[in-house]
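In: model the structure of this input:
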Amino acid sequence: MPEFSDEAEVTHVAKRDMRVALLAHRRRLTAADRAEAAARVQAELVALVRRLRPIRMTAYVPVGSEPGGPELPDVLHAALPPGGELLLPVLRPDLDLDWAGYAGPDTLTAAGRGMREPTGPRLGPSVITDVDLLVVPALAVDRRGLRLGRGGGSYDRALARVRESALTVVPLHDGELVPAVPAEPHDRPVSAVVTPADGLRTLDAAGQGVAPHTSAGRTRGA
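Out: Model prediction:
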């Protein structure tokens, strides 16, 4: 037991230090850098949504220097097929994630931690089990698909509910796809990343990049 506790503390410190470095790098990006990165990330994700035609997907509202820009929900919502639904996260008091449908920028409200959340009916944490495509935030992702979040554990809980056939994609700035991030047993891998320079890149547990996905669970035909 002491060995496990020591190892967990080392991992916690390593995660904290990596977060500090990554956030500092993001703060150094100029407004022009962020805008250019957002445009490229949005274009890649829109192309993915149009190709996969998901019935239901999730995203979030990027804030500050997060890649994708604050318009990300709008551009993804517009790319969905007729009847497609975009869900955005709602942070619960226990730091788990609830979800609500996105119906335009006027339906968002300011929430804790600088986030903006939808004001529509809450659909419950388990609705994520019925999602085809998930766009989720992270500070970095490694080549095994393990992501480094901001430390609250909200997305680790949410990703634990996602079915295996769903596609999970993280928008990143260039340089944030890294060889390895410190990992703990509860950390959940993602399927792919999108970066401004390299576009969509899928990942596997062996740490090797593979070809882009052509389907994501339950999708509409062309």
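In: rest of the way, CA atoms for contacts and neighbours
Out: Will do.
In: for the chain, which segments count as helices?
Out: 2-27, 31-52, 72-79, 154-159 (DSSP state H).
In: which strands or helices does the last one pack on?
Out: This points to helix 154-159. Helix 154-159 is packed against strand 97-101, with contacts defined by 3 or more CA pairs under 8 Å, 6 or more residues apart in numbering; DSSP states H and E.
In: 10 Å instead, please
Out: strand 85-91, strand 97-101, strand 147-148 (3 or more CA pairs under 10 Å, 6 or more residues apart in numbering; DSSP states H and E).
In: want to throw these into JSON lines with mean neighbour count and distance to residue 184?
Out: Listed next are these as JSON lines, based on neighbours: other CA atoms under 10 Å; distance: least, CA to CA, whole Å:
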{"stretch": "strand 85-91", "mean neighbour count": "23", "distance to residue 184": "22"}
{"stretch": "strand 97-101", "mean neighbour count": "22", "distance to residue 184": "20"}
{"stretch": "strand 147-148", "mean neighbour count": "28", "distance to residue 184": "11"}
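In: run this one through as well so I can compare:
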Amino acid sequence: MKKQLRQQIIARRDALAKTVREAKSEIIVNKLQGLPAWQQAGTIMSYVSFGSEVATPALIKAALAGGKRVAVPLCVRDGRRLIASEVLAFPDDLQPGTWGILEPRPESLRPLDPKLIDLVIVPGVAFDRAGNRLGYGAGYYDRFLATLRPETRTIALAFAEQIVPDVYPEAHDRPVDMVITDTEIIQP
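Out: Alright, predicted model coming up:
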């Protein structure tokens, strides 16, 4: 069920014209930057978008320009875990890594204690109105989110086309605090 839903939503997202995705991404990023959770966060972690995901480069650049500490994930296949790595120069500190997603270069790896992060921008394939997310199926983010402070905010960015009635969450799945789309802000 999850596998079919994942394929269906990725196909729906891929079907959006590039110009439409870019326009929607800009709306979503602007909404996020207007929120107190963003404005008050001193240290953020954001996924680096790839494929047809909501684009995050403008967000990462704005955070750095605004004086925030910024981390991006490094996927460690052994143990299926994420390392939050501080970025000082975007995208110069990064190179294609696991699955072709931009990740920190070995010489630019600056591990950051997850307990220092105030806000995590979480990727996902689909989301429901309870904040549950359907990821890509490897559980990297569910394991990582479990290491954060309880007060760390988690926000997902998604196109309206990625909101579904049910993502069939399991016990180990971690919901997000908020989902921002181009048409609404969902706060479970």
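In: TM between them?
Out: The pair, once superposed, lands on a TM-score of 0.90 when counted by TM-score structural alignment, normalised by the length of structure 2; 184 aligned residues with a CA RMSD of 1.8 Å.
In: about what we covered before: could the helices and strands packed on helix 154-159 of structure 1 go into TSV alongside distance to residue 70 of structure 1?
Out: Output for those, formatted as TSV (distance: least, CA to CA, whole Å):
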stretch	distance to residue 70 of structure 1
strand 85-91	13
strand 97-101	17
strand 147-148	21
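In: out of those strands, nearest to residue 131 of structure 1?
Out: With CA to CA as the criterion, residue 131 of structure 1 lies closest to strand 85-91 of those, at 9.1 Å.
In: residue range for that closest one in structure 2?
Out: Aligned using TM-score structural alignment, strand 85-91 of structure 1 spans residues 69-75 in structure 2.
In: re the thing from before, of all the helices and strands packed on helix 154-159 of structure 1, which one is nearest residue 155 of structure 1?
Out: Once those are compared by CA to CA, strand 97-101 is nearest, at 7.4 Å.
In: now the closest one on structure 2. Mean distance?
Out: Its aligned residues in structure 2 lie a mean 0.8 Å from strand 97-101 of structure 1 after superposition (mean CA distance after the TM-score superposition for structure 1).
In: tell me how far the closest residue to residue 77 of structure 1 other than its chain neighbours lies from residue 121 of structure 1.
Out: Leaving aside its sequence neighbours, residue 77 of structure 1 sits nearest to residue 86 (CA to CA, 6 or more residues apart in numbering; 6.1 Å). From residue 86 of structure 1 across to residue 121 of structure 1, the span is 13 Å (CA to CA, to the nearest Å).
In: overlap in contacts of those two?
Out: Contact criterion CA atoms under 10 Å, 6 or more residues apart in numbering; residues shared by residue 86 of structure 1 and residue 121: 99, 100, 101.
In: and the residue nearest the centre of structure 2?
Out: Taking CA atoms, centre = their mean, the centroid of structure 2 lies closest to residue 122, which sits 2.6 Å from it.
In: what's near enough to touch that one?
Out: Residue 122 of structure 2 makes contact with 45-48, 133, 135, 141, 145, 154-158, 176, 178-179, according to CA under 10 Å, 6+ apart.
In: neighbour-wise, which one of these leads?
Out: For the contacts of residue 122 of structure 2, neighbours were counted using other CA atoms under 10 Å, and residue 179 has the most, 30 neighbours in all.
In: from residue 47 of structure 2, how far out is that residue?
Out: As judged by CA to CA, residue 179 of structure 2 and residue 47 of structure 2 stand 14 Å apart.
In: if we can go back for a sec, nearest to residue 177 of structure 1, of the shared contacts of residue 86 and residue 121 of structure 1?
Out: In terms of CA to CA, no member of these lies closer to residue 177 of structure 1 than residue 99, at 27.3 Å.
In: contacting residues for the residue lying closest to the closest one once chain neighbours are set aside?
Out: Leaving out its chain neighbours, the residue that sits closest to residue 99 of structure 1 by CA to CA, 6+ apart is residue 89, at 4.6 Å. Applying CA under 10 Å, 6+ apart, one finds that residue 89 of structure 1 lies in contact with 58-61, 96-102, 115-118, 122, 125, 136, 154-155, 158.
In: trace residue 147 of structure 1 over to structure 2, please.
Out: Checking TM-score structural alignment: residue 147 of structure 1 goes with residue 133.
In: list the contacts of stretch 20-37 of structure 2.
Out: 13-19, 38-39, 52-59, 62-63, 118-119, 121, 152-160, 179-185.
In: kindly recompute the last result at 6 Å.
Out: For stretch 20-37 of structure 2, contacts defined as CA atoms under 6 Å, 6 or more residues apart in numbering pick out 54, 55, 181, 182.
In: of the residues you listed, just the buried ones, PyMOL syntax please.
Out: Those of those that count as buried under 16 or more other CA atoms under 10 Å are selected in PyMOL with:
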select buried, resi 54+55+181+182
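In: hmm, back to that, of the contacts of residue 122 of structure 2, closest to residue 167 of structure 2?
Out: Of all the contacts of residue 122 of structure 2, residue 167 of structure 2 sits closest to residue 133, with 6.5 Å by CA to CA.
In: ok, so what distance separates the residue nearest to that closest one when sequence neighbours are not counted from residue 165 of structure 2?
Out: In space, and not counting its chain neighbours, residue 133 of structure 2 is closest to residue 127: 4.5 Å by CA to CA, 6+ apart. Distance, residue 127 of structure 2 to residue 165 of structure 2, using CA to CA: 8 Å.
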